[in-house]
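A.B. asks: just to be clear, the model below is a prediction. Sequence and coordinates:
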Amino acid sequence: MRLATLRLGVRTAAVRVEGDSAVDLGMPDVGALLAMPDWRERARSTPGHRLGLAGADYAPVIPRPGKILCVGLNYRSHITEMGRALPQYPTLFAKYPEALIGAADDILLPSRSAAMDWEAELAVVIGDHVRHADEGMAAAAIAGYSVLNDVTARDWQYRSTQWLQGKTFERTAPFGPVLVTADELDPDSGLELAAELDGEIVQRASTADLLFKAVDLVCYISAILPLSPGDVIATGTPGGVGHAHEPPRYLRDGVRVTTRITGIGEMTNVARASS
């Protein structure tokens, strides 16, 4: 199944996407849907009002996750270009819901940063409560997958050894357009992930090259704290980020950023300078 959260005037709605239309599932967003114990059956069988998708306004697929846990240094190409050794354990940091935007919303370039960088990523969305997971439990707890761009203020990220301050600026991180359920998608088989700036490909990789796979990350993180329905794990970005260019290359006002993963979909967002 393909699930999305649409903005419908003064409300939002969780929908099941079917071709060029969608079915309203009677829930305010996909996060609220996943909180229901029978969410899979509800998503599959609810015979709601049908909506056209032409010109649809996509909200972040999970508008307010309880947790957004991000992984740094998880593709060999990106680790190499950043001049680091391969890690033994995942590098984790957090992002907050205020950073998230929809699949066609503008990326807000903060006035306090001159080094906003792109990071195309596979996002893992949790569909069940899970703690101290083994591989089987971890796989069963994954609701599905989406696309996220972890747009980063490099000049703030490297002010200290803690990355969070560069990773969660308001209205910077596109997330969507849909969640594809885990029964229909296997990122370990190798999905093409790519990012473009004004049509120029700047990142291209296979999700099969992730050092720590989705199941590995659920096992590792659930040993630290419980994971709940609607939580999000951003699995890291491959090589091709702007900070690694010589000289570095960053987003500027008016640049069109496209982020895509084969089998999930794509987002196109325009970077806009804040007033």
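C.D. replies: Alright, I've got the coordinates. Residues are numbered from 1 along each chain as shown.

A.B. asks: C-alpha only now, for contacts and for neighbours.
C.D. replies: OK.

A.B. asks: where along the protein do the helices fall?
C.D. replies: 30-34, 39-45, 76-81, 135-141, 154-157, 164-167, 214-222 (DSSP state H).

A.B. asks: redo the ones you listed as a markdown table? Include mean neighbour count.
C.D. replies: Compiled in a markdown table, the helices of the chain are given as follows (neighbours: other Cα atoms under 10 Å):
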| stretch | mean neighbour count |
| --- | --- |
| helix 30-34 | 24 |
| helix 39-45 | 15 |
| helix 76-81 | 17 |
| helix 135-141 | 17 |
| helix 154-157 | 18 |
| helix 164-167 | 21 |
| helix 214-222 | 21 |
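
A.B. asks: format those helices as CSV; extra columns: distance to residue 260.
C.D. replies: Output for the helices of the chain, formatted as CSV (distance: least, Cα to Cα, whole Å):
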stretch, distance to residue 260
helix 30-34, 20
helix 39-45, 24
helix 76-81, 18
helix 135-141, 23
helix 154-157, 22
helix 164-167, 20
helix 214-222, 18
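
A.B. asks: show me the one of those helices that comes nearest residue 207.
C.D. replies: For the helices of the chain, proximity to residue 207 was assessed by Cα to Cα; helix 214-222 is nearest, at 10.0 Å.

A.B. asks: just so I have it, where are all the strands in the stretch 51-200 of the chain?
C.D. replies: 68-72, 91-95, 100-101, 107-109, 116-117, 120-126, 142-149, 152-153, 173-181, 192-197, 200-206 (DSSP state E, counting those that start in this stretch).

A.B. asks: what's the closest of those to residue 56?
C.D. replies: Taking Cα to Cα, strand 173-181 is the member of the strands of the stretch 51-200 of the chain nearest to residue 56, at 10.4 Å.

A.B. asks: ok, residues contacting the closest one?
C.D. replies: Identification of contacts with strand 173-181 by Cα atoms under 8 Å, 6 or more residues apart in numbering yields 1-5, 58-61, 99-105, 107, 125, 143-151, 264-267, 269.

A.B. asks: was I right about residue 216 contacting residue 136?
C.D. replies: No. Assessed by Cα atoms under 8 Å, residue 216 is found out of contact with residue 136, at 10.7 Å.

A.B. asks: next up, a structure to set beside the first:
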Amino acid sequence: MKLVQFYQLQDQDRKLQVGVLKEDSEIVALNAAGTMRDVIRSANVHALEEGASYRLEDVKLLSPLTDPEKIICIGLNYYDHVMESNMQVPKVPVLFPKYNNCLVGQDDEVVIPAEVTQCDYEVELAVVIGKTAKRVSLESAMDYVFGYTVLNDVSARDIQLNEPQWTRGKAIDGFAPTGPWIVTADEIANPGDLGISLALNGETMQNSNTKELIFDVPYLVSFLSNTMTLQPGDIISTGTPPGVGMGRKPQLWLKPGDVVEATVEGIGTLRNTFVAEPIE
């Protein structure tokens, strides 16, 4: 099942709705109040009553989650990306946060702040938690996964790498494009063996597989739940493979007008255009 958040283009109030994508061309609304996080909390999304249907071209897709309690990102989690970053392989997961201000959806513009000169892309497999998880075992960790989506961990390298902590360079408004939908866990047989890639203006920049993850999905869920309670709708973004702009020679930075397409096998392609911050 592919689940979306959307509003009708003809709806002047832009009322948020939750729906199911069918045949990649039709959105069927779910008769449920609230956001995707509320739907996930309901525990049995398959039992929700279906409502009106809309053509995909008649709706605006939003980030499939707009109000998670937590967005936990994992840094340096592909061996080759560690090498291109000139860093050591971590012994435990490297963590940093993003926040709801970072979330944008399919075809949304990402604004590059005026002070940022080194804006970078990072395609990632993102895990959506389905039920409260506290001190879960490695063996049971996958029972707490609701589904998966694509997240582009956009980064301002000139801020990130010149300050003691990464947060300010990572948690910029719009710097976590997410979507285009959530694919429920029952449709992904093995999150540890998915093709993952990113194209910049049609040219492939990143191309790998999640089997190259240093810390896999079950480990991350179990590890994080040991010290923080994971809640339904929380996002764990699992890290990016090699090929980021920072690691290229010469280095390559995103500029206004660039179109980035981030793809994870079995989920889909998240597309965003980057624009300059308006000067007042």
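C.D. replies: All right, it came through fine. Note that the structure is a prediction, hence the values are computed from the model and not measured.

A.B. asks: that older thread, quick one: which of the strands of the stretch 51-200 of the first structure is nearest residue 212 of the first structure?
C.D. replies: strand 68-72 (9.1 Å).

A.B. asks: not counting sequence-adjacent ones, nearest residue to the aligned partner of residue 265 of the first structure in the second structure?
C.D. replies: Mapped onto the second structure by TM-score structural alignment, residue 265 of the first structure lines up with residue 268. Nearest residue to residue 268 of the second structure in three dimensions, chain neighbours excluded: residue 180, at 7.1 Å (Cα to Cα, 6 or more residues apart in numbering).

A.B. asks: neighbours of whichever residue in the first structure pairs up with the one you found, how many?
C.D. replies: The pairwise alignment with the first structure assigns residue 180 of the second structure to residue 177, based on TM-score structural alignment. By the measure other Cα atoms under 10 Å, the count of residues near residue 177 of the first structure is 28.

A.B. asks: now residue 177 of the first structure: how far from residue 67 of the first structure?
C.D. replies: Residue 177 of the first structure is 19 Å from residue 67 of the first structure, where distance means Cα to Cα, to the nearest Å.

A.B. asks: please apply the same query to residue 242 of the first structure.
C.D. replies: Distance from residue 242 of the first structure to residue 67 of the first structure, by Cα to Cα: 27 Å.

A.B. asks: those two: which is more packed in?
C.D. replies: Between residue 242 of the first structure and residue 67, counted using other Cα under 10 Å, residue 242 has the larger neighbour count: 20 against 17.

A.B. asks: tell me the contacts of the closest residue to that one other than its chain neighbours?
C.D. replies: For residue 242 of the first structure, ignoring the flanking residues on the chain, the nearest one in space by Cα to Cα, 6+ apart is residue 249 at 4.5 Å. Neighbour list for residue 249 of the first structure: 115, 117, 242, 243 [criterion: Cα under 8 Å, 6+ apart].

A.B. asks: using CSV, lay out these together with distance to residue 164 of the first structure.
C.D. replies: CSV is the format used below for the contacts of residue 249 of the first structure (distance: Cα to Cα, whole Å):
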residue, distance to residue 164 of the first structure
115, 15
117, 14
242, 19
243, 17
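
A.B. asks: and residue 66 of the first structure? What does it align with in the second structure?
C.D. replies: In the second structure, the residue equivalent to residue 66 of the first structure is residue 69, according to TM-score structural alignment.

A.B. asks: what sits against that match?
C.D. replies: Contacts of residue 69 of the second structure (Cα under 8 Å, 6+ apart): 231, 233, 234.

A.B. asks: I figured the first one hits residue 130, correct?
C.D. replies: Yes. In this structure, residue 231 of the second structure sits in contact with residue 130. The criterion is Cα under 8 Å, and the distance is 7.3 Å.

A.B. asks: picking up where we left off before, out of the helices of the first structure, which comes closest to residue 17 of the first structure?
C.D. replies: helix 39-45 (10.1 Å).

A.B. asks: and residue 144 of the first structure, what pairs with it in the second structure?
C.D. replies: Counting by TM-score structural alignment, residue 144 of the first structure corresponds to residue 147 in the second structure.

A.B. asks: would you confirm that that match contacts residue 127?
C.D. replies: Yes. Residue 147 of the second structure lies in contact with residue 127 (Cα under 8 Å); the separation is 6.2 Å.

A.B. asks: if I look at the match of residue 66 of the first structure, how far off is residue 161 of the second structure?
C.D. replies: Counting by Cα to Cα, the gap from residue 69 of the second structure to residue 161 of the second structure is 26 Å.

A.B. asks: can you tell me the closest non-neighbouring residue to the residue positioned nearest the centre of the second structure?
C.D. replies: By Cα atoms, centre = their mean, the second structure has its centre lying nearest to residue 151, at 2.2 Å. Closest residue in space to residue 151 of the second structure, ignoring its immediate chain neighbours: residue 178 at 4.4 Å, by Cα to Cα, 6+ apart.

A.B. asks: and for that neighbour, the neighbour number?
C.D. replies: 31.

A.B. asks: one more: the one 4 residues further on?
C.D. replies: A count of neighbours around residue 182 of the second structure, defined by other Cα under 10 Å, yields 28.

A.B. asks: ditto for the one 4 residues further on
C.D. replies: Neighbour count for residue 186 of the second structure, taken as other Cα under 10 Å: 11.

A.B. asks: what sits against it?
C.D. replies: Residue 186 of the second structure touches residue 147, counting by Cα under 8 Å, 6+ apart.

A.B. asks: 7 Å - rerun?
C.D. replies: By Cα atoms under 7 Å, 6 or more residues apart in numbering, no residues touch residue 186 of the second structure.

A.B. asks: how about the residue opposite residue 221 of the first structure in the second structure once aligned: what's its closest non-neighbour residue?
C.D. replies: Alignment note (TM-score structural alignment): residue 221 of the first structure maps to residue 224 of the second structure. If the residues on either side of it in the chain are set aside, residue 224 of the second structure comes closest to residue 230, at 7.7 Å by Cα to Cα, 6+ apart.

A.B. asks: and the one you found, how many neighbours does it have?
C.D. replies: 24.

A.B. asks: hang on, it packs against residue 136?
C.D. replies: No. Counting by Cα atoms under 7 Å, residue 230 of the second structure stays clear of residue 136, with 10.0 Å between them.

A.B. asks: please report the distance of the residue nearest to the centre of the second structure from residue 32 of the second structure.
C.D. replies: 25 Å.

A.B. asks: and for residue 272 of the second structure?
C.D. replies: Distance from residue 272 of the second structure to residue 32 of the second structure, by Cα to Cα: 29 Å.
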